[in-house]
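Engineer: Next comes the sequence, and after it the predicted model I'd like to discuss.
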Amino acid sequence: MDVEKHELQQKAEFWISKNGICQDMETSIMKYAKLRLQKGRDVDIEHLLHILPSTLGKSIKEHICFPLLKKVPLFQNMDEGVYRTICEFLKPVIYSEKSYIIREGEPLDMVLFITQGVVWTFGSNTSLTNRLQKGDYYGNELIEWRFNSISYNNFPLSIANVKSQTKVEAFALMEIELKHVLYICWPKFYKYNKTNESISGSMNYFAAASLQRGFRRFIKNKKAQENKGQENKTRENEHSIHVNS
């Protein structure tokens, strides 16, 4: 057990160091990891965010991802509430060395935010060759398309192959999750892009769709409450009949 604890500590300290985790979070991570180990439960450092308590995991994800999100032109100058919402939809992903992540000509259905490792992007045109590493992202075309489109016409295709040179750790924002972000945060995006007719038009669509979804949710909850009330009333009547008989 002592050897296992030592190995765990070394791996955890390396993960904490390479991700620039602050001391308060480091203390909480190590405390939880050791406690989990003492209970005989697995501690997978590579998938640490999956096993940490939700509040701690959320704080760590925000610490790592906020600086990355602020590099995206259409995400800049937003308040922290928007970044927190986006972070809720980001999924941690790991790619082994020399793995194709996206191929040229395939639908570009995610934005990739790189937190560790090196990625090459290249296409049939050698001028497209580029090297991405920690702090970079790929898929801005998807964000621009979604901000300017309310349908799936002209869905963007990747203009390059995206391949890991080393093992890569990243966060992925899928197209469907980006759409959910816009349903939730459209007022903020509208505020900062209202002079852009194309984007403001799309935000009007998301505003209307968001209101419709909210209204349907309200009707559904109202019907559920009415049905519950009717069920309770029926039980009370059956109980009264039973007592009187």
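Structural biologist: It's in.
Engineer: from here on, contacts and neighbour counts on C-alpha atoms
Structural biologist: OK.
Engineer: can you give me the strands in this protein?
Structural biologist: Here the chain has its strands, by DSSP state E, at 91-95, 100-102, 110-116, 118-122, 130-133, 137-138, 161-164, 168-174.
Engineer: Need these in CSV (columns: mean neighbour count).
Structural biologist: Shown next, in CSV, are the strands of the chain (neighbours: other Cα atoms under 10 Å):
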stretch, mean neighbour count
strand 91-95, 17
strand 100-102, 17
strand 110-116, 22
strand 118-122, 21
strand 130-133, 16
strand 137-138, 20
strand 161-164, 22
strand 168-174, 21
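Engineer: Let's have these in TSV, adding distance to residue 46.
Structural biologist: Shown next, in TSV, are these (distance: least, Cα to Cα, whole Å):
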stretch	distance to residue 46
strand 91-95	8
strand 100-102	18
strand 110-116	12
strand 118-122	17
strand 130-133	18
strand 137-138	20
strand 161-164	17
strand 168-174	9
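Engineer: Next one for the comparison:
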Amino acid sequence: MVLFSISVLNNMFDLYFIFLKLSSRRLEMSLRQRDVEQWMSHRRLGEDLRRRVRQAERYNWAATRGVNEEILMENLPEDLQREIRRHLFKFVKKVRIFSLMDERILDAICERLRQKIYIKGSKVLYDGGLVEKVVFIVRGKLESIGEDEIRVPLSEGNVCGEELLTWCLEHTSGNKVCGKTRIPRQRLISNRTVLCLTNVEAFSIRAADLEEVTKLFARFLRSPGVQGAIRYESPYWRCLAATRIQVAWRYRKKRLYRADTSQSNPNPTTIPTN
């Protein structure tokens, strides 16, 4: 009888603590919503913007459960942080250039990844805008729309903004001033629009962080394997190759046309002039 009473009391205490935890979460969420509403009212946002902010807040809360992963990770030992990041960010190796890099570079990149939440209808990149981040898609569906209106679907495991990586690598390994690596101030301009078809959960690395990584490991980036991957993946080199192919093809067409013309008129008559 005594053991049964103790068991019942333990279950009651467990339920009580679960109830307190849920209550605190709900209270935290309600306080957050109140702060957001007050901020939107203070800034006099329009109704459409308010609706989108509320939607983003709801999805952000559902995705993170109100837990700030960055603060949680900071309190853990460094080696444990590194192992957790390697587990969470396995998708990084799906990018061809990343797959050629060693663990030190991947660890440096994973340390700089930040969680990002996008709602349906958001634009991750837009045509003519700056490419300021590389985004690794964890959950959701997107669509990449190029200048020629060709649409490419993107989903879990895909990457957008990867041209920023090749751009940073090219400029880091190709620009030297007094023996030091220098990143020029010019920025990469996007030639496509990436639109969210659903709510999207992703991780991103900013351009400044990516530049820092390429500076730290500039010596490794001069290896033939990485340089070959840069040329293969780079939009610049692809555009240059396409331009040269077009020029060569036009030159060949002109030569063939001239050859056909000369064969059809072997002895062209000369028109006398007065």
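Structural biologist: Received, thanks. What you see is a predicted model; the values in this text were computed from it and never measured.
Engineer: Nearest approach to residue 15 of the first structure belongs to which of the strands of the first structure?
Structural biologist: strand 110-116 (10.2 Å; Cα to Cα).
Engineer: how close does residue 104 of the second structure sit to residue 98 of the second structure?
Structural biologist: 11 Å (Cα to Cα, to the nearest Å).
Engineer: Which one's more surrounded, the two?
Structural biologist: Shown here are residue 104 of the second structure and residue 98; by other Cα atoms under 10 Å, residue 98 has more neighbours (18 against 10).
Engineer: Next, the contact list for that one, please.
Structural biologist: For residue 98 of the second structure, the contact set (Cα atoms under 8 Å, 6 or more residues apart in numbering) comprises 92, 106.
Engineer: After alignment, which residue of the first structure pairs with it?
Structural biologist: Aligned by TM-score structural alignment, residue 98 of the second structure pairs with residue 75 of the first structure.
Engineer: ditto for residue 86 of the second structure
Structural biologist: Mapped onto the first structure by TM-score structural alignment, residue 86 of the second structure lines up with residue 62.
Engineer: who's in contact with the spatially closest residue to residue 198 of the first structure that is not a sequence neighbour?
Structural biologist: Spatial nearest neighbour of residue 198 of the first structure, chain neighbours left out: residue 148 (5.5 Å); criterion: Cα to Cα, 6 or more residues apart in numbering. By Cα under 8 Å, 6+ apart, the residues touching residue 148 of the first structure are 198, 199, 201, 202.
Engineer: before we move on, back to that, which residue is the nearest non-sequential neighbour of the match of residue 86 of the second structure?
Structural biologist: Residue 62 of the first structure sits nearest to residue 87 (Cα to Cα, 6+ apart), 6.3 Å away.
Engineer: can you check residue 110 of the first structure too?
Structural biologist: Per Cα to Cα, 6+ apart, closest to residue 110 of the first structure is residue 174, 4.2 Å.
Engineer: I'd assumed residue 108 was in contact with that neighbour.
Structural biologist: No. Contact criterion Cα atoms under 8 Å: residue 174 of the first structure and residue 108 do not qualify, at 9.3 Å.
Engineer: Residue 151 of the second structure versus the corresponding residue of the second structure for residue 111 of the first structure, what's the distance?
Structural biologist: Under the alignment (TM-score structural alignment), residue 111 of the first structure pairs with residue 134 in the second structure. Using Cα to Cα, one gets 19 Å for the distance from residue 134 of the second structure to residue 151 of the second structure.
Engineer: for the second structure, longest helix please?
Structural biologist: Determined from DSSP state H, the single longest helix within the second structure is helix 2-43.
Engineer: Please identify the residue in the second structure that aligns with residue 49 of the first structure.
Structural biologist: Using TM-score structural alignment, residue 49 of the first structure pairs with residue 69 in the second structure.
Engineer: thinking again about what came up before, of the contacts of residue 148 of the first structure, which are still contacts in the second structure?
Structural biologist: Counting by both residues aligned by TM-score structural alignment, their matches' Cα atoms under 8 Å, the members of the contacts of residue 148 of the first structure that carry over to the second structure are residue 198.
Engineer: quick one: which of the contacts of residue 148 of the first structure is most hemmed in?
Structural biologist: residue 199 (22 neighbours).
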